[in-house]
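Sequence first, predicted model second:
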Amino acid sequence: MDDMELRAEADAILAELVGDPGGRARLREDQWQAVAALVRDRRRALVVQRTGWGKSAVYFVATALLRRRGSGPTVIVSPLLALMRNQVEAAARAGIRARTINSANPEEWDTIHEEVERGETDVLLVSPERLNAVDFREHVLPKLAATTGLLVVDEAHCISDWGHDFRPDYRRLRAMLAELAPGVPVLATTATANARVTADVAEQLGTGAGEALVLRGPLERESLRLGVVRLPDAPRRLAWLAEHLDELPGSGIVYALTVAAAEEATAFLRQRGFRVASYTGRTENADRLQAETDLLENRVKALVATSALGMGFDKPDLGFVVHLGSPSSPIAYYQQVGRAGRGVEHADVLLLPGKEDEAIWRYFAETAFPPEAQVRQTLAALADAGRPLSAPALEALVDLRRTRLETMLKVLDVDGAVKRVKGGWISTGEQWVYDAERYARVARQRAAEQQAMRDYVGTDRCRMEFLRRQLDDDDAVPCGRCDNCAGPWADASVSEQTLTAAVRELDRPGVEIEPRRMWPTGMPALGIDLKGRIPAGEQCATGRALGRLSDIGWGNRLRPLLAENAPDGPVPDDVLRAAVAVLADWARSPGGWAAAGPDTPARPVGVVAVPSSTRPELVGSLAQGIAAVGRLPFLGSLTYTAPGGPHTTRRSNSAQRLRALSGALTVSGELAGALAADPGPVLLVDDCTDSGWTLAVAARLLRRAGSTQVLPLVLAAAG
């Protein structure tokens, strides 16, 4: 078959894929170039093209052509659950049978594996996390590598630790690439890679310039109109959104930097009469599906989302993207705003930066690769164990939080130092070198990206050109549409009425704090006889905090007060009033001690403070102030058994935090006597809760001393 016949067949498949009964759809020349490289030449290709260029059309058309010529199924590795669902539906239109294996459908995995083996599946979409699952890696992956007709690596920038969304699981692809049969084509795609990331991805995927086609196109998005609206505080940003959301075209996405901020914005917009839905890492899968469907069908004005929505949403007529707060990378920002305007002539993109943005950047930056000492400690623990250790078991031996520990283990696995097996992780005994220079370079790059984001907010030059140059687009020129090219187009005004409502919403204090109910795994190995479920008679109750440090309401007010370098001092009057308001709402809530009913707990008999080595005056004045307003006796504080209190690394894991607290707190004789004399519920007051273990240990001691219930009240929850 010559090129003309092959292209005609490819165009016919495209017409089916896009639902064009007239058959007028045609692959563009650059898309055809990629398809021909895969199908005719069986080459490897790296495609770096803007969002909406049509990367999925390339691999679906190539799949259909290859399958007709006897090739095995296409395997698409993608981190995007939402996009997977979109693509399964799109493939069906062209008669392509697609299935997906990811965390949302474990009950279907066995059936899907059987369908692939019987040749009934044309496309298998796999999440990168599956590549490192023991059963999949050992039993399914070798079969896939032997039978795959086309391997597609979607969002390939995730393989690069220079990229803004590095995922260690992606590096497992190198093993699959090595096992592919000769002549199996490979397609790597991304819309968000600068020249450095492109080179890194090409090298790691074995798609170097000498053997692969690299298609890198201009990143102009002619439909997008970019702008920045600077407002002095969070209430004004929320009020602006409520007043101007209806002015934005169609339906769209409002991005927030944290889950708490997304939930706050959703609640306020609903109060103002908008149909919006929250979409975050906390959103249940069924609710995510419903939210995606509602936005696709324009039943909501917007999804208020964190980066959990990120790359994984395909709605060609998305009319706007608004950011409540700046992402830490202009590349990440370009990727997120690229969801808009793919199938419409005009879409609005607005950034509303906040004072809290950089504090949030610093918080997430703490997930960088751990120092060498902690890595060596982990390797030594695995070597000494002589058996597989799970991540929870390792937490008792290494002071790293679960997410950071698991990410580190995945990197070590790819580097060959550890291996994931049934039951956990083992050491391979292979020599491993800590690449300090590489990690330092990545850290410097992150800092440079943050500075670039500051520069984007402050630039008086074209915003689209700025973003394109961050992605090393040599063709970048002024767009003529953004607020710097064409003049400000977004009105920054906010009415007093809406601002008052936003202030009232963000000033409303009070979030629940769930108690710890299970002891961490591995405590007996540390010589601490705590395991399994915490007895009900030793648990604390569900508590309250004024707010979360990650929210845009009370979080913005509490962060300076609780910062590591903040001076100690009496609790501010407005903070004490807010704590009293939370206490009053708690008392009147269902199950509160002021509510009527046979199961209503008794009123607290007193207030107890958690001792603080860093903010004793703040915590003490807070506890005594609550006691005075509530006309309750202040029973005193728990005491530390050693000067300075327990010493733990900031944000340490549960096992290490509990280890430091074990035996560190005690109930004084005076406090024990007060509890014995009047053994009712007590309010337990502290400044901040992070892991929840200080409250859990303190509650256990107080309940053993005679308290019938412990009710935690803190200023801030760290999560």
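Everything's here; your move.

Every contact and neighbour count from this point should use C-alpha atoms.
Noted.

tell me what the longest helix seen in the chain is packed against?
Counting by DSSP state H, the longest helix found in the chain is helix 436-458. Counting contacts by 3 or more CA pairs under 8 Å, 6 or more residues apart in numbering; DSSP states H and E, helix 436-458 packs against helix 330-337, helix 463-470.

any idea which element Gly569 lies in?
Gly569 belongs to no helix or strand when elements are defined using DSSP states H and E.

quick one: it and Arg615 touch, right?
Yes. Gly569 lies in contact with Arg615 (CA atoms under 8 Å); the separation is 7.4 Å.

Neighbour count: those two, which is higher?
Shown here are Gly569 and Arg615; by other CA atoms under 10 Å, Arg615 has more neighbours (18 against 14).

ok, that one touching Asp568?
Yes. Taking CA under 8 Å as the definition, Arg615 is a contact partner of Asp568 at 5.1 Å.

which residues of the stretch 1-150 of the chain fall in strands?
Using DSSP state E, counting those that start in this stretch, the strands of the stretch 1-150 of the chain run over 44-48, 74-77, 98-101, 123-126, 150-153.

Give me the buried positions along stretch 420-429.
The neighbour-count check on stretch 420-429 (16 or more other CA atoms under 10 Å) flags 420-421, 424-427 as buried.

how far out from the middle of the chain is stretch 599-606?
39 Å (CA atoms, centre = their mean, to the nearest Å).

How much space separates Asp491 from Leu241?
11 Å (CA to CA, to the nearest Å).

this is the comparison structure:
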Amino acid sequence: MSSSSDTSSPVLDDSGTAARAGSPEPSEARSGLTQEQERIAAGVITRLAGPQARLRPDQETAVAALTRPGARALVVQATGWGKSAVYWAATALRRAAGAGPTLVVSPLLSLMADQVAAAERAGLVAVTVNSGNLDAWGEIEASIRADEVDVLLVSPERLANPGFGRRVLEGLRGRLGLLVVDEAHSVSDWGHDFRPDYRRVADTWRDLDPDCPVLATTATANARVTEDIARQLGPATLVLRGPLARSSLQLVVLPELDPLARYAWVIEHLRTLPGSGIVYALTVADAERLAEAVRRELPDVPVAAYTGRLTPQERARLEQDLRGNRVKALVATSALGMGFDKPDLGFVVHVGSPPSPVSYYQQVGRAGRGIDHALVALLPSRGDEGIWEHFATATLPDPEQVRAILSTLEAAAPEALSVVALEAQTGVRRGRVELLTKQLAVDGCVERVEGGWVRTDRPWEYDAAHYDGIVAVRRREADIMRDYIAGRDCLMALLQRSLDDPAAQPCGRCSVCLGRLPDGLSEQPAPDLVMRVGAQLRTRFHELEPRKMWPGAPFGRRGRIPAGEAAAPGRVLIHADAPEWRGYLQEFARDETSQVLLDHAVSVLADWKGSWETRPEVVVALDAEGHPRVTESLAEHLAAVGRLDRAGLTLAPNEATGESEAGGGAEAAMWARRLDVPEAEAQRLAGRQVLLVVDSTSTGWVVTVAASLLRSHGARGVLPLLIYRRP
């Protein structure tokens, strides 16, 4: 902190660079820091950002508050305000006073890497324990025990790990210097990115050191989320909120485009967008499709898909490629958001609107942090609203699923069950098991121990009123996004008001304020480009990963599927809501076959044959969901082209084929009852490789059960070809 009275002295922002501020008040009046504390804090800030850097008055207020035992502070400030400067300075003060290390709970590995580097620039010894540095855990944990570490950064999920708790957290009991909860909106289930493990943070500090000062920070919390976080921190929480307008961002909304036209728009404009940036997509499939479309049409423009399917190491590599401008853009899902820092990020384009103005603000906040101008463009489509509805309820507990998990754990007591075992015994999908066990752990109904999860004696009740309220809030947020898309007000002011920012006012530079798109942006891409992109994407296919575990009750079998009954990895012709197949999906719904689909199937098999152990010898068609003509004509066409024999399954009628999220076991049992192999057909299968053509499914259980049945009747192997994988 500089002692200079120069009114243009720089202050520190979140990227560790200097920004300008007006003349501060005298330090004694504004902060409550002693001269020695001011000296220590100043040393941290100048090491971070140079000799003229200084804390803002409100940053000093937060730092001073955190020097007191038991202090609670919540900082809700725009990206770039300098929230990390607060906890680095507070850490230095706490350590100088003899306190233990700071524990920073961060959401992403990329954020941890950035924060470790920033802390070290500030003169602090910082370490992280995560899945990417497993080999270094022993050395890191020894240095923590020896009190040689100033800052420990972990994910909220790490706090729930029993081994980490035993080896590391127990050693910090009673001596934590400071707890920092970054991206703290995730603590609140009213927030846009609720993560159950974040709710365990409060239990952690109360258990380890209730007198430890706590700092929670976020750039994206409206009044309701702010109040919820403050309530969890305690009644004496200091809340510092500031204006959330971002003067460097030029917000633009285009007229509605169909999904394929949005891909073409990105391709048409990508070369001329400023600098490098992020193109957000709502789904993993969209991100992967769009990245491939760009690579095919613009082979000299480097892009990459960034999704939650990537390993932490792959994500970190791509983030570094974007920081170093080695890619023009990452085509990303929301997996790239919190924690990513590139001050000169030149643009953010959304191919599809997020369901919440708060999550949208959080994502566009990646751009323009250290530059004067960045372009933010939203390309909406009517189809986005179906995804919004899914997001509104996706993280809420299903009572039937919860009861299935709890009863299974009770029956297994005192044995702990892993997520894999719970999936197999309940039929609940693995991702849902992971989410629900974390939520139940927050409620104290289950506990994670070595080897898995166990039931506690705390009862569980479904709080319908609470969850109905969450859905209602999310639907109101969707209404705000409809207003944003329709351009009913200044775009920046609308985002500010959605975050309850009293300083909201027209920005004068967005597409609503200007009454037009900025120069260089077109409303519609060239029609021939749209057609070309669609044709190129229709040559793609997706792998169909075989299920490896039986679903348990009421199917009657659980555990790993024997190798002699399992399907081989398969192929999907049309995946989910692929925009390149939109018109053809309408034909499929009418049970009509197009030559384009037949030709696509042949090309998929031609590509697939390189990974076959044995060439298929017989084709079996299975109309699982009411498309008999499409399924049969495709099977006949492939049999003719490949000179393959035909065999069949029988399908018992008059039973619903609907699928239940809670009922993988119920669905598998239903297919086991409905499917059969006649004796005459079994003779055609004996010792032969089967190509199984199935019309449609979303879960894959029909493929799994049919493959097991065919193999039990003598088929050497089963290669599944799924025409349409429903979302």
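Alright, I've got the coordinates. Small disclaimer: the values here were computed from a predicted structure and weren't measured.

Read off where the longest helix of the first structure ends up in the second structure.
On the basis of TM-score structural alignment, helix 436-458 of the first structure is assigned to residues 464-486 in the second structure.

Give me the mean deviation of the matching stretch from the first structure.
Here the mean offset of stretch 464-486 of the second structure against the first structure after fitting is 1.3 Å, by mean CA distance after the TM-score superposition for the first structure.

mind listing what's buried in that stretch?
Buried residues in stretch 464-486 of the second structure (16+ other CA under 10 Å): 467, 470-471, 473-475, 477-478, 480-482, 484-486.

got a markdown table for the residues you listed, with distance to Pro10 of the second structure too?
A markdown table is the format used below for these (distance: CA to CA, whole Å):
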| residue | distance to Pro10 of the second structure |
| --- | --- |
| Tyr467 | 46 |
| Ile470 | 42 |
| Val471 | 44 |
| Val473 | 40 |
| Arg474 | 39 |
| Arg475 | 42 |
| Glu477 | 37 |
| Ala478 | 39 |
| Ile480 | 37 |
| Met481 | 36 |
| Arg482 | 39 |
| Tyr484 | 35 |
| Ile485 | 37 |
| Ala486 | 39 |
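
Contact partners for Ile574 of the second structure?
541-542, 581, 723-725 (CA atoms under 8 Å, 6 or more residues apart in numbering).

Can you tell me which of the residues you listed are buried?
541, 581, 723-725.

From the residues you listed, pick the one nearest Ala606 of the second structure.
Phe541 (11.8 Å; CA to CA).

corresponding residue for the closest one in the first structure?
Using TM-score structural alignment as the criterion, Phe541 of the second structure maps onto Gly510 of the first structure.

What does Arg43 of the first structure correspond to in the second structure?
Counting by TM-score structural alignment, Arg43 of the first structure corresponds to Ala71 in the second structure.

surely its match meets Thr237?
Yes. With contact defined as CA under 8 Å, Ala71 of the second structure and Thr237 form a contacting pair (7.3 Å).

Against Gly324 of the second structure, how distant is Leu379 of the second structure?
27 Å.

can you name the residues of the second structure that stretch 81-101 of the first structure overlays?
Under the criterion TM-score structural alignment, stretch 81-101 of the first structure matches residues 109-129.

Pull the distance from that stretch to the chain's centre.
That offset, for stretch 109-129 of the second structure, works out to 23 Å (CA atoms, centre = their mean).

list the buried ones in that stretch?
109-113, 115-116, 118-129.

Quick check, Arg469 of the first structure in contact with Pro478.
No. If you go by CA under 8 Å, Arg469 of the first structure and Pro478 don't touch, sitting 10.9 Å apart.

picking up where we left off before, comparing Leu379 and Gly324 of the second structure, which shows the higher neighbour count?
Under the neighbour definition other CA under 10 Å, Leu379 of the second structure and Gly324 were set side by side, and Leu379 has more, 24 against 12.

What does the more buried one correspond to in the first structure?
By TM-score structural alignment, Leu379 of the second structure lines up with Leu352.

now Arg200 of the second structure
So Arg200 of the second structure corresponds to Arg172, using TM-score structural alignment.

wait, what's in contact with that match?
So Arg172 of the first structure contacts 131-132, 414 (CA under 8 Å, 6+ apart).

now the strands for the stretch 301-450 of the first structure?
Here the stretch 301-450 of the first structure has its strands, by DSSP E, counting those that start in this stretch, at 302-305, 320-324, 347-352, 418-421, 424-427.

quick one on the thing from earlier: how about TSV for the helices and strands packed on helix 436-458 of the first structure, with mean neighbour count and distance to Asp200 of the first structure added?
Listed next are those as TSV, based on neighbours: other CA atoms under 10 Å; distance: least, CA to CA, whole Å:
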stretch	mean neighbour count	distance to Asp200 of the first structure
helix 330-337	22	16
helix 463-470	22	16
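
wait, which of these is closest to Asn285 of the first structure?
helix 330-337 (20.9 Å).

The closest one packs against which elements?
helix 436-458, helix 463-470.

Nearest to Gly163 of the first structure among these would be which one?
It's helix 436-458; of those, that one is closest to Gly163 of the first structure (CA to CA) at 9.2 Å.

who's in contact with the most centrally placed residue in the second structure?
By CA atoms, centre = their mean, the second structure has its centre lying nearest to Ala335, at 3.9 Å. Ala335 of the second structure makes contacts with 306-308, as judged by CA under 8 Å, 6+ apart.

Separate out the buried members of those residues.
306-307.

Isn't Val11 of the second structure up against Leu55?
Yes. At 5.4 Å, Val11 of the second structure counts as touching Leu55 under the criterion of CA under 8 Å.

Could you rank the contacts of Arg172 of the first structure by neighbour count and give me the top one?
Asn132 leads these on contacts (other CA under 10 Å) with 24 neighbours.

Any figure for the gap between the residue mapped onto that one from the second structure and Arg199 of the second structure?
Using TM-score structural alignment, the partner of Asn132 of the first structure in the second structure is Ala160. When distance is defined by CA to CA, Ala160 of the second structure is 10 Å away from Arg199 of the second structure.
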